[in-house]
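# Below is the sequence, then the predicted model.
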Amino acid sequence: MTRPIHPLTGADPATLFRVLMQNGSPRAKFLPALSGMVASALLRLPSTGLERAYVEVRAEARAQMPAPIFILGHWRSGTTHLFNLLSGAPGLTYAAPVPTGMPWDFLLLGRALRPLLHRAIPDERGIDAMTVTPNAPQEDEIALASMTRPSYYHGVYFPRRFREQMRRGLFFDGCTPAEVAGWQRALRLFTEKVSLNAGGRQVLIKNPAHTAKIRQLRAVWPDARFVHIVRNPYHVYQSTQRMFAALLDMVALQDWDPAEVEAVILESYPRMMDALVSDSCELASDRFIEVRFETLEADPLGTVAAIADRLGLADPEGLVSAAKRHLDSVSGYRKQTRSVPPEVAEIVEHHWGRQLEHWGYARPVANREGAGS
């Protein structure tokens, strides 16, 4: 697999230094990539400083930004598919590839280099066959991993400490209050910059890593709204295994242990789901909606309309029209059909039995791999 430009190339020197100090050096064959990250961080210092000053003088506009809408759900639950369907809504905006890859510099330097940067964007996501365009919606975790700690991506980049960094990035395990506050500041800054870049529009954010963080997100934006998509855990398990294997092959800078990755997948899903259920139970009905992937797949436009109605989104007809245009654009995509072996089903039932019972999912005969997860 051809490796893309490493995501940490967009980090600032302080974040890059702290991540390296915490996780150790890459393998020798990746030292040239590390040199590129360091050079990029240092060469961008003047533009980063200029952009910081530019953002500071826009404090009034940033303060008027509406609270974001968050799409939550475990990896491979259909979050990307739902993100794509909602991202064309009038009045909403989202992080595209350039802001995600250059979180410190996309308003000024990124705009100047946009034609060059667009040519560097890979044609596909790498974890599946979904195409990537210069305007494709992206999750904010790659940006956050280049701005602050913690982030689960630091475990993906430096998998010798995979379990520790996954727990820190997903659940703030072992994080100090100062680290959590720093993460919240970085998230707010990046989100406000995305909104500024779109003239102050409301930001739509999709990130599976936020699924267990409703409480911390609401501490930043008390009026935030949330859409949770849930999918049959049997399907989620196998697809998540393939996703992490592909992701680690693309961006890991150290050797990784498949057994540890498997253990983290099995332990993370129940914790994410338990935190989501606990933190969402107190939300008003117009602040939280849960949809099933199977319902979205069967009736995508009806599901989008229900989300717009429940959350009180502006111009629901425009949202449905945009969703239809997206569906037409991906009509040629074909999903793979996969079975769930009995031994795999038993693993899921043993580790994720409470979640199967909570959402009422039964063992499937065959698994149809979702188009956008």
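Great, that's in hand. Just so we're clear, the structure is a prediction, and the values are computed from it rather than from any experiment.

# When you work out contacts or count neighbours from here on, use the C-alpha atoms and nothing else.
Noted.

# I figured Gln241 hits Val264, correct?
No. Assessed by C-alpha atoms under 8 Å, Gln241 is found out of contact with Val264, at 10.4 Å.

# Enumerate every residue touching the residue most central in space within the chain.
In the chain, the C-alpha nearest the mean C-alpha coordinate belongs to Asn207, at 2.9 Å (C-alpha atoms, centre = their mean). Asn207 sits next to Phe70, Ile71, Leu72, Gly73, Thr79, Glu139, Asp140, Glu141 when contact means C-alpha atoms under 8 Å, 6 or more residues apart in numbering.

# ok, and here's another one to check against it:
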Amino acid sequence: MLENNKITEQTLTGTTFTNWLKLLYENRFKISLRYFPRALFISVITLLTSPFVLYEKLRYAKRIRRTVFKQQPIFIVGHWRSGTTFLHSLMIQDKQFGYVTNVHAFMPNIFLCSGKLFQGLLRRFLPAKRRMDNIRLGLHEPQEDEYALANLTNYSLYHGIAFPKNIRFYARYCSMEGLPRKIVKKWTRVFLNFLKKVTYEAGGKQLILKNPAHTYRIGLLLKLFPEAKFIHIYRNPFDVFPSTLRMYEKMFPYFFLQKPFSMKEGKEIIFDLYEEMFQRFFMEKQLIPKGNLIEIKYETFIQNPLQGLEQIYSGLNLQGFEKVKDHFQHYVAAQKNYQRNVHTLDKELEQEIATRWKFTLERLGYKKLKRLDNRIERKNIRKHLRGRKEPCEE
């Protein structure tokens, strides 16, 4: 696993000083010496923002408490590197929806009162593009709400990025299964409060949320939002694995606070997290009321995004597709210069994927070693896009 000495690009700068101390205690204050400047930077920022955290609570508590969800959220779920970001970015072109931005995700405690000061700082700390795929990272671009949850609680898989020695400990917060009731209750309270804050700022709009970690917790989400709608986007596992591994290699090193896990360990983590995700999803998706779930294949979706969106709107009974069709078309056209990463697999790893993820390959309708047909698939995609390069893969 590659390492990086960048100090300021830390997602945990949006947490509270108290929560930061709890994380340090939970990890026995074990920070690698080379990453000590990162930990110090997080400590300083969280201390400086502490008065603003208190101010926002005092000023907005009643308003947030009174905020109601006029319509229950739409959740985009699916494994990392499966097209969730592209789908999310496309759907928010419909202005009837509210969504979580980078400001919300990385400043969840102070985004209502942050003003230009802290947003300006975030702009300086935030890279212009994502490390693993060069997708733009503007302040108001859509982001996963899991980053906000990681800044608001200790209960997130994403803490395992900063503290890789305990990544399997933090993985239990994906499904929340078997955890003490008080932890699940606190997570639920914090999650709902955060969504109310985003809804309040969005003027009461229906939220469309993207979070791969939610794929593990369909049952829990349905307890909170019985009529929520779900869009599951899935992708060829032989492409998902190397793309996820690239994310580990290109993005994670910027956030490590401890010695990173080895490449071998990283591969095993990918295998295990994927297997648990789909075992749970295949079991819990049966709980979703009829008409509230639509599943789309990434490879089909990128060939004709507009047709895919029309199917989503129709399948979930969402209104207004024809009114925003031109906006969707404009966004798709704007992605014409995006070039998707090309990944390779050695035969041994390819065979291991075919064996360990056999249940998913069969359930999702992929043939073993289908990557051999990628040349034909790419040719068809390019033909449809009339020479434009392929949309983003996450």
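Yep, that arrived. This structure is a prediction, so every number in the text was calculated from the model and none was measured.

# Mind picking the one among the contacts of Asn207 of structure 1 that's closest to Leu327 of structure 1?
Of all the contacts of Asn207 of structure 1, Thr79 has the smallest distance to Leu327 of structure 1: 15.1 Å, by C-alpha to C-alpha.

# That closest one maps to what in structure 2?
Mapped onto structure 2 by TM-score structural alignment, Thr79 of structure 1 lines up with Thr84.

# how many other residues sit next to the nearest residue to that match once chain neighbours are set aside?
Once its chain neighbours are removed from consideration, Thr84 of structure 2 has its nearest residue in Glu394; the separation is 5.1 Å (C-alpha to C-alpha, 6 or more residues apart in numbering). Burial of Glu394 of structure 2 is recorded as 23 neighbouring residues (other C-alpha atoms under 10 Å).

# again, but for Gln254 of structure 1
In terms of burial, Gln254 of structure 1 registers 21 neighbours under the definition other C-alpha under 10 Å.

# Give the equivalent position in structure 2 for it.
Looking across to structure 2 (by TM-score structural alignment), Gln254 of structure 1 lines up with Gln258.

# State the distance from the residue lying closest to its match once chain neighbours are set aside to Phe256 of structure 2.
The spatial neighbour of Gln258 of structure 2 that comes closest, neighbours along the chain excluded (C-alpha to C-alpha, 6+ apart), is Ser32 at 4.8 Å. For Ser32 of structure 2, the distance to Phe256 of structure 2 (C-alpha to C-alpha, to the nearest Å) stands at 9 Å.

# who's more crowded, these two?
Higher neighbour count among Ser32 of structure 2 and Phe256: Phe256, with 26 against 15, using other C-alpha under 10 Å.

# Quick one: map the residue nearest to Gln258 of structure 2 onto structure 1.
The pairwise alignment with structure 1 assigns Ser32 of structure 2 to Arg27, based on TM-score structural alignment.

# Tell me who's in contact with the aligned residue in structure 1 for Phe321 of structure 2.
Pairing criterion TM-score structural alignment: the partner of Phe321 of structure 2 within structure 1 is identified as Pro316. Each residue near Pro316 of structure 1 by C-alpha under 8 Å, 6+ apart is listed here: Ala89, Ala305, Ala308, Asp309.
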